[in-house]
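In: Build the 3D model from these lines:
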Amino acid sequence: MTDEEFEEFYAHSTKPLVGQLYLMTGDLHEAQDVVQEAFVRAWTRRSRLDAPTTAGPDAWVRTVAWRLAVSRWRRGRRAGEAWRRHHRTHHTPAPEPEPGTVALVEALRTLSDRQRRVAVLHYVCDLSVEQVAHETGISPGTVKTHLSRARAALAPRLLEEEPGV
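Out: Sure thing, here's the model as predicted:
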């Protein structure tokens, strides 16, 4: 991928990838950060991003961004555990919910991480079950199970009340 092709890829892919990671993580700022970091890493590998063995540059960036988010969660959890072990009593108030948070993001937050990721990849990113399995490293049967459970969990939360009911 040439520099110009990468710049075009970046310009056209940033917003959709941030949206996808936002749905996966439930945190817009985190999604922006990890997608940006993934693009920085992609820049150094741009000559290999369009190789026939890859699922595509957007899948590569999305996977790297997801892994960065998971890594940050783990680091944060370990730091919290370390603070608790050392009996720190400093409490930071929870942040206020982001204005404009949509019902979908709130509903997706109720799913497990794996169900949320699989649902976003399949329904938002429009990947096939096989593509989701390849990107997540889980079997197609397990992907189908997670999709079914995610649909069942999301349905009551996303149904709009009909007028006059």
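In: For the rest of this, base every contact and every neighbour count on C-alpha atoms.
Out: Noted.
In: could you pull out the helices for the protein?
Out: Assigned by DSSP state H, the helices in the chain fall at 3-25, 28-44, 57-85, 103-108, 113-119, 129-136, 140-158.
In: want to throw those helices into TSV with mean neighbour count?
Out: Compiled in TSV, the helices of the chain are given as follows (neighbours: other C-alpha atoms under 10 Å):
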stretch	mean neighbour count
helix 3-25	17
helix 28-44	18
helix 57-85	16
helix 103-108	16
helix 113-119	22
helix 129-136	18
helix 140-158	16
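In: another one to check against the first:
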Amino acid sequence: MQPDDGFEEFYRTTRHRIVTVLYALSGDLSEAQDAAQEAYVRAWQRWRLVGGYGDPEAWVRTVGYRLLVNRWRKIRNGITAYRRHGPVPTVGPPSENTVALVAALRQLPAEQRQAIVLHHLADLSVADIATQTNTPIGTVKARLARGRKALAALLDTTLPEEVSNA
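Out: Predicted structure coming up:
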């Protein structure tokens, strides 16, 4: 875009009116500013066309208003979905076993941890892990074996007494 194409002057002379109108329509200054900014970006991207309109300010104002309406629809749809499905059920704290497992996994080397997680939690085959990590199958098998051995040793020392004695 050339600096003398008229967009900068258009923006300077209309921005206050556009934001004021959108603020009056929405009742929320930050929403109005966001919608105006997005409308001006769209006008700038199409300035060769929009600049030739009889009233480019009306185009920007209309786009800004439509952006506000779309935001209102998203909010309304979110509220409708919330009413339909209710609040998200609360999730309790993790169990002691989960905490111990995560702590033990953190102590493993990254490659072993990745192999164990992908194999046992994501249910990927050794071949799939090899493909996804760009690693030979034998290396994946070795990482799984070493990781399991290290994880077993770590979990044996970190599990609560009643679980490790059972």
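In: TM-score of the superposition?
Out: TM-score of the superposed chains, computed with TM-score structural alignment, normalised by the length of structure 1, equals 0.49; 88 aligned residues with a C-alpha RMSD of 2.0 Å.
In: buried ones in the helix or strand hosting T98 of structure 2?
Out: If you go by DSSP states H and E, T98 of structure 2 is part of helix 96-107. Under the neighbour-count criterion of 16 or more other C-alpha atoms under 10 Å, helix 96-107 of structure 2 has 100-101, 104-105 buried.
In: Looking at those residues, spot the one nearest W59 of structure 2.
Out: Closest to W59 of structure 2 out of the buried residues of helix 96-107 of structure 2 is L105 (56.5 Å), distances taken as C-alpha to C-alpha.
In: Tell me the spacing between that closest one and G138 of structure 2.
Out: Using C-alpha to C-alpha, to the nearest Å, L105 of structure 2 is found at 21 Å from G138 of structure 2.
In: again, but for R83 of structure 2
Out: According to C-alpha to C-alpha, R83 of structure 2 stands 52 Å off from G138 of structure 2.
In: Repeat that for E8 of structure 2.
Out: 62 Å.
In: and if you look at L151 of structure 2?
Out: Distance from L151 of structure 2 to G138 of structure 2, by C-alpha to C-alpha: 20 Å.
In: These two - which one has more neighbours?
Out: Ranked by neighbour count (other C-alpha atoms under 10 Å), L151 of structure 2 and G138 place L151 first, with 20 against 12.
In: which helices and strands sit right next to the longest helix along structure 2?
Out: Scanning structure 2 for the longest helix, with DSSP H as the assignment, gives helix 56-85. Contacts defined by 3 or more C-alpha pairs under 8 Å, 6 or more residues apart in numbering; DSSP states H and E place helix 56-85 of structure 2 against helix 7-26, helix 29-45.
In: As a markdown table, those helices with distance to D128 of structure 2 would be great.
Out: A markdown table is the format used below for the helices and strands packed on helix 56-85 of structure 2 (distance: least, C-alpha to C-alpha, whole Å):
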| stretch | distance to D128 of structure 2 |
| --- | --- |
| helix 7-26 | 51 |
| helix 29-45 | 43 |
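In: Let me know which of those is tucked in deepest.
Out: Ranked by average neighbour count under the criterion mean count of other C-alpha atoms under 10 Å, the helices and strands packed on helix 56-85 of structure 2 are headed by helix 29-45 at a mean of 19.
In: how far off helix 56-85 does that helix point, in degrees?
Out: 130 degrees (axes from the mean of the first three to the mean of the last three C-alpha atoms, to 10 degrees).
In: in the next helix or strand after helix 29-45 of structure 2, what counts as buried?
Out: The helix or strand immediately downstream of helix 29-45 of structure 2 is helix 47-50, counting by DSSP H and E. For helix 47-50 of structure 2, the neighbour count (16+ other C-alpha under 10 Å) marks 47, 50 as buried.
In: Equivalent analysis for stretch 59-77 of structure 2, please.
Out: If you call a residue buried by 16+ other C-alpha under 10 Å, then stretch 59-77 of structure 2 has these buried ones: 59-65, 67-68.
In: who's in contact with that stretch?
Out: 18, 21-22, 25-26, 31-32, 35-36, 38-40, 43, 50 (C-alpha atoms under 8 Å, 6 or more residues apart in numbering).
In: Among those residues, which pair sits farthest apart?
Out: Within the contacts of stretch 59-77 of structure 2, S26 and V50 form the most distant pair, 24.4 Å apart (C-alpha to C-alpha).
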